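# Just need the structure, nothing else, for what follows:
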Amino acid sequence: MKDLMLAVGGRMTGGDLPQAISRLCRTAVLTMAALFITGCSFIPQYTRPHAPVPEEWPSGPAYRETESKKRPSVSPDLEWHEFFTDKRLRKVIETALENNRDLRAAALNVERARALYRIQRAELLPTINASASARKERIPAEISGSERAPTIEQYDVGLSLASWEIDFFGRIRSLEERALEEYFATEHARRSAQILLVAEVANAYLTLAADRDNLRLAQSTLESQQASYNLIRRRVEVGIAPELDLRQVQQRVEAARVDLALYTGLLAQDENALNLLVGAPVPSDLLPQGLLDIKALPRVTPGISSDVLLQRPDILQAESLLKAANADIGAARSALFPRISLTSAVGTASGELSGLFQSGSLAWNYAPRIVLPIFDPRLWSAVKVTKVQREIAVAQYEGAIQAAFRDVADALAIRGTVGAQLDAQQSLVDATAASYRLSYARYDKGADTFLSVLDAQRSLYAAQQRFIAIHLNKIVNRVRLYAALGGGWK
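Predicted coordinates for the structure are as follows:
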């Protein structure tokens, strides 16, 4: 009693005792509420790691701008439906964003992570249950200590709070922070999946267009070779050309037939790949006839600083996972401190069902519990594990930045050289075509063998195929650079 009086302060009479106890209880409740609201947090202060890449993009002969300056450059922040100006390609991408199963799974993962975060956040709040029970028991006379066997009845109705942990040391808040960052990571992963899908659909569409160009080239080459074969055969029949010339041109005819069958199969595979990405068969009126049939894509400028990479969704995902690992350290540290929980119930109880809600039937109980770890070496090991996991997350975050920097640097190197390649290849096609015409004219006049004509035809065909490949690489590289800079997720 004396200790209680000292705790309240001042002198106290017997009548003041209930008021003192009430004041002491209110003080204790307010103190616990303040601790619960403010609480402690053992999460280390987060500092974004320094990006392990140069601040500026690489420079050198491979990165010189050789493309035409007439078309202005656009920012990677441009939305995808503004970047892909071809209406048919834009429609195909829209269909893919609606139907693609991988993107749908990524969106469902976001919903799942959001629900898991809400579950973890709800751990901060008490769980209150309503309950009702009835119990009837007969006790034998030998046990009851009386000459008769009594029958005991008990009925109760109430609300209960089952083992609510009061988060004084921030363990639950640390786990909530981790769940929140994991939710953010899944959202960034969905954005990355969307960028990847848009780029893959565009690349598949462009590859289909290039293979249609190759198929037309193989058809025209076969027709040209077949015409040469018919001409040489007539000459052999009248005896003005050797049979060797006929067999040589026949080789080129068969080779052209092989290429025709090859590109026919590749074209079907390209359509199958595009249908898989889109998630539904693409109507034939939306398919391209060739690369020149697709409206040109705008040039993308990466800006001056490489800091733009920090806004890429995959890098933001790696950073969110790093923050989640950082929050894990706080949860592991909190486990070293006491854990306080409260179990309580309030309701009515009676020996008769009709007396449940009568005066005097109120029943309540509360049972606070505190657990203080004294010797558990696993807890210290758990703290070390979380610190190592954070270092792993840092390495993965830095690796994601380095990989992104390389993606952009490679795309810039291709952009700086592909224009010169395309111009040189066009000149090679023109020169080879002129060589073929001259060789055929010399053969027609008897001044040269047909072997030189075949060599010129073979070189022209290879040069035309290479031109289509470089043209495709130029267009695909713009898509690659746009995606590497994080564009197209909106």
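
# Only C-alpha atoms from now on, for both contacts and neighbour counts.
Fine.

# what sits against the nearest residue to residue 35 once chain neighbours are set aside?
Leaving aside its chain neighbours, residue 35 sits nearest to residue 168 (6.1 Å; criterion: C-alpha to C-alpha, 6 or more residues apart in numbering). Taking C-alpha atoms under 8 Å, 6 or more residues apart in numbering, we find residue 168 in contact with 35, 36, 39, 40, 339, 340.

# Confirm residue 168 sits in a strand?
No: Residue 168 is assigned coil when assessed by DSSP: H, G, I helix; E, B strand; the rest coil, not a strand.

# how close does it get to residue 480?
Distance, residue 168 to residue 480, using C-alpha to C-alpha, to the nearest Å: 50 Å.

# Repeat that for residue 409.
11 Å.

# likewise residue 449?
47 Å.

# just residue 451 next, same as before
On the measure of C-alpha to C-alpha, residue 451 and residue 480 end up 43 Å apart.

# Mind checking which of those two has more residues around it?
In this view residue 451 and residue 480 are compared by other C-alpha atoms under 10 Å, and residue 480 has more residues nearby, 23 against 15.

# list the buried ones in the helix or strand containing that one?
Per DSSP states H and E: residue 480 is located in helix 450-484. By neighbour count with 16 or more other C-alpha atoms under 10 Å, helix 450-484 contains the buried residues 450, 452-454, 456-457, 459-461, 463-484.

# What segments of the stretch 151-300 of the chain are helices?
171-238, 243-278 (DSSP state H, counting those that start in this stretch).

# Of those helices, flag the one that's most buried.
helix 171-238 (a mean of 21; mean count of other C-alpha atoms under 10 Å).

# chain center to it, what's the gap?
Relative to its chain's centre, helix 171-238 lies at 21 Å (C-alpha atoms, centre = their mean, to the nearest Å).

# Let's see this one next, to set against the first:
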Amino acid sequence: MNKSYKTFSSLSALAAALLLAGCANLAPDYQRPAAPVAGDWPSAAKPAETAQAPQAAELPWQQFYAGDARVRALIELALLNNRDLRVALLNVDKARAQYRISDAARWPTVSAGLSGQRSPASNGSGTINSVYQAGLQVTAYELDLFGKLKNNSESALASYLATAEGQRAARLSLVAGVAAAQLNLQAAEELLTLSRQTLATREDSLRLSRTKFEVGAASQLDLSSAESAAGAARASLAAAQRARDEAENALVLLVGQPLPAGLPAAQPLQALQLPRVPAGLPSEVLVSRPDVLQAEQQLRAANANIGAARAAVFPSITLTASAGTASTQLSDLFRNSAWSFASQILMPIFDAGRNQANIEVAKANQGIALAQYEKTVQTAFREVADALAGLATLDEQLSGQEQQARAEAQRLALVELRFGNGVSNSLELLDAQRASYAAQQALLQVRLAKALNRVQLYKVLGGGAADTAKSS
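Take a look at the predicted model:
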């Protein structure tokens, strides 16, 4: 009865010690820092809001790109095969496991064991002493009186959540990157078609100039000008072909595999329609953008590390306990109870300033994390403001470029007619051809810029972030 009581007392002491664990937390109280940006977007960039339009974060990418089946198919392939996204997912798994390891240190490790020991008696009588033990053991369990283990666990949890937000940010960037790469490829295809048409036209002009030169109706200057224009068109075609191939290579890298043959047809840039999403307020961007949330979780981790560093200055208490049975005869092993309980207290006295330096390092890291968080917020604000500025001006630029392209096309048609009748010379024709080709190129670039602006605005407003959070 006495042995049972002592065993119960020792286990009760261990339980009481466990209840004491975590009774103090030396980490600074965390509060989300105020966003170091204006409360609203610049007035010049802020568009008129559409009352019924959903916020970008709540609009899945499948709906945003609903008008382009090819882009949707490419995004689905990229989400399955992109290697960068795969690494990001594995980093999340790794951070989750590291958090579980850190959190497990807050709890005692209980082991079951069976041991036996035989040794000769010290008096030289030839007698063999035997000791057999069986039971449960708790070895070197540290009481978390000052929150060191708790803060280490919270730091690991925040690091895991930051990694998860980083994976979400990588996913949103991949979606936007694939859409932009397909738009660039489509623009390169259209430029290649325009270059081929231009070369065919200039080769026709060269043949006509050569015929006129042979019959004495054109000068050597006219022939040389036509040859120069045809050569320039061939060079432009080669450059357009190279740009098209490079754009496809970039898209293949993002998709993570060669482009399948059965993809839907691409939408011409002129026919592409992407929805406009409302900008909302800057505070809404902070809530929805995963990169901002990632920076905040990193700040939380640095904040918790300060508490862990401070706790190292105070005493640490470790406990070791066991409860089970022991006997000198293996046959009587489970008849006699046995227990042990030991504690150790270590108080830092002299460490040459190591613990204080660790606190200073933790505080410096927290300051760095704060500056990085604020920089992330400012970068997010600037990206949205830039995208809104493009949204406000690209429509007007596109309208003006279309007007110029139409006018240059009409001028070229008139000059070609006059040249065929011998009224205009080859220099006028060459100038009209160059101007019309340049206007068509510029129009194509503005159409691409407008489409990319819609993609960028959707991305920087956290497009699809709410849907991503549900699926992660």
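
# returning to that earlier point: how about the helices of the stretch 151-300 of structure 1, which one is nearest residue 303 of structure 1?
Nearest of the helices of the stretch 151-300 of structure 1 to residue 303 of structure 1, taken as C-alpha to C-alpha: helix 171-238 at 19.6 Å.

# Show where that closest one falls in structure 2, residue numbers please.
Aligned using TM-score structural alignment, helix 171-238 of structure 1 spans residues 148-215 in structure 2.

# try stretch 402-415 of structure 1
Stretch 402-415 of structure 1 covers residues 378-391 of structure 2 once aligned (TM-score structural alignment).

# The matching stretch: average distance to aligned residues in structure 1?
Aligned to structure 1 and superposed, stretch 378-391 of structure 2 gives a mean residue distance of 0.8 Å (mean C-alpha distance after the TM-score superposition for structure 1).

# And for stretch 167-181 of structure 2?
Stretch 167-181 of structure 2 versus its aligned partner: 0.4 Å mean (mean C-alpha distance after the TM-score superposition for structure 1).

# Residues contacting that stretch, please?
Counting by C-alpha under 8 Å, 6+ apart, 61, 71, 74-75, 78-79, 85, 88-89, 92, 247-248, 250-251, 254-255, 289-291, 452, 455-456, 459, 462-465, 468-469, 472 sit against stretch 167-181 of structure 2.

# middle-most residue in structure 1, spatially?
residue 189 (2.0 Å; C-alpha atoms, centre = their mean).

# Could you pull out the strands in the stretch 351-490 of structure 1 for me?
In the stretch 351-490 of structure 1, the strands defined using DSSP state E, counting those that start in this stretch lie at 362-371.

# For residue 385 of structure 1, which of the helices of the stretch 151-300 of structure 1 is the nearest?
helix 171-238 (15.4 Å).

# how close does the closest residue to residue 149 of structure 1 other than its chain neighbours sit to residue 150 of structure 1?
In space, residue 149 of structure 1 comes closest to residue 141 once its chain neighbours are excluded; the distance is 4.3 Å by C-alpha to C-alpha, 6+ apart. In this view, residue 141 of structure 1 and residue 150 of structure 1 are 7 Å apart by C-alpha to C-alpha.

# Likewise for residue 384 of structure 1?
61 Å.

# same thing with residue 83 of structure 1?
Distance from residue 83 of structure 1 to residue 150 of structure 1, by C-alpha to C-alpha: 87 Å.

# Comparing these two, which residue is more hemmed in?
residue 83 (22 against 13).

# which residues sit in contact with the counterpart of that one in structure 2?
Residue 83 of structure 1 maps onto residue 64 of structure 2 when the alignment is built from TM-score structural alignment. Residues in contact with residue 64 of structure 2 (C-alpha under 8 Å, 6+ apart) are 274, 275.

# Could you report the distance from residue 64 of structure 2 to residue 274 of structure 2?
As judged by C-alpha to C-alpha, residue 64 of structure 2 and residue 274 of structure 2 stand 7 Å apart.

# cool, residue 428 of structure 2 as well?
40 Å.

# cool, and residue 29 of structure 2?
45 Å.

# more neighbours, those two?
Comparing residue 29 of structure 2 with residue 274 by other C-alpha under 10 Å, the one with more neighbours is residue 274, at 18 against 9.

# right, and that one touches residue 65 too?
Yes: counting by C-alpha atoms under 8 Å, residue 65 is a contact partner of residue 274 of structure 2 at 6.8 Å.

# Now the residue opposite residue 74 of structure 2 in structure 1 once aligned: which helix or strand?
Under the alignment by TM-score structural alignment, residue 74 of structure 2 pairs with residue 92 in structure 1. Secondary structure from DSSP H and E places residue 92 of structure 1 in helix 87-99.

# picking that back up, who are the packing partners of the helix holding residue 480 of structure 1?
helix 171-238, helix 243-278, strand 299-300, helix 377-444 (3 or more C-alpha pairs under 8 Å, 6 or more residues apart in numbering; DSSP states H and E).

# one more time with 7 Å
Secondary-structure packing of helix 450-484 of structure 1 (3 or more C-alpha pairs under 7 Å, 6 or more residues apart in numbering; DSSP states H and E): helix 171-238, strand 299-300, helix 377-444.

# and it, how far from structure 2 on average?
With mean C-alpha distance after the TM-score superposition for structure 1, helix 450-484 of structure 1 averages 0.6 Å from its match.

# Relative to structure 2, which residues correspond to that helix?
Taking TM-score structural alignment, helix 450-484 of structure 1 hits residues 426-460 over in structure 2.

# Could you tell me how far the matching stretch lies from the centre of the chain?
32 Å.

# Next: stretch 343-358 of structure 2.
40 Å.

# May I see the buried residues of that stretch?
For stretch 343-358 of structure 2, by 16+ other C-alpha under 10 Å, it's 355, 358.

# got the contact list for that stretch?
309, 312, 313, 314, 315, 316, 317, 318, 319, 320 (C-alpha atoms under 7 Å, 6 or more residues apart in numbering).

# I'd guess the first one is in a helix, am I close?
Going back to what we said before, that points to residue 309 of structure 2. Yes: counting by three-state DSSP, residue 309 of structure 2 is part of a helix.

# Skipping adjacent residues, who's closest to it in space?
Excluding the flanking residues, the one nearest residue 309 of structure 2 by C-alpha to C-alpha, 6+ apart is residue 359, at 5.1 Å.

# Would you check how far apart the one you found and residue 353 of structure 2 are?
From residue 359 of structure 2 to residue 353 of structure 2 the distance is 10 Å (C-alpha to C-alpha).
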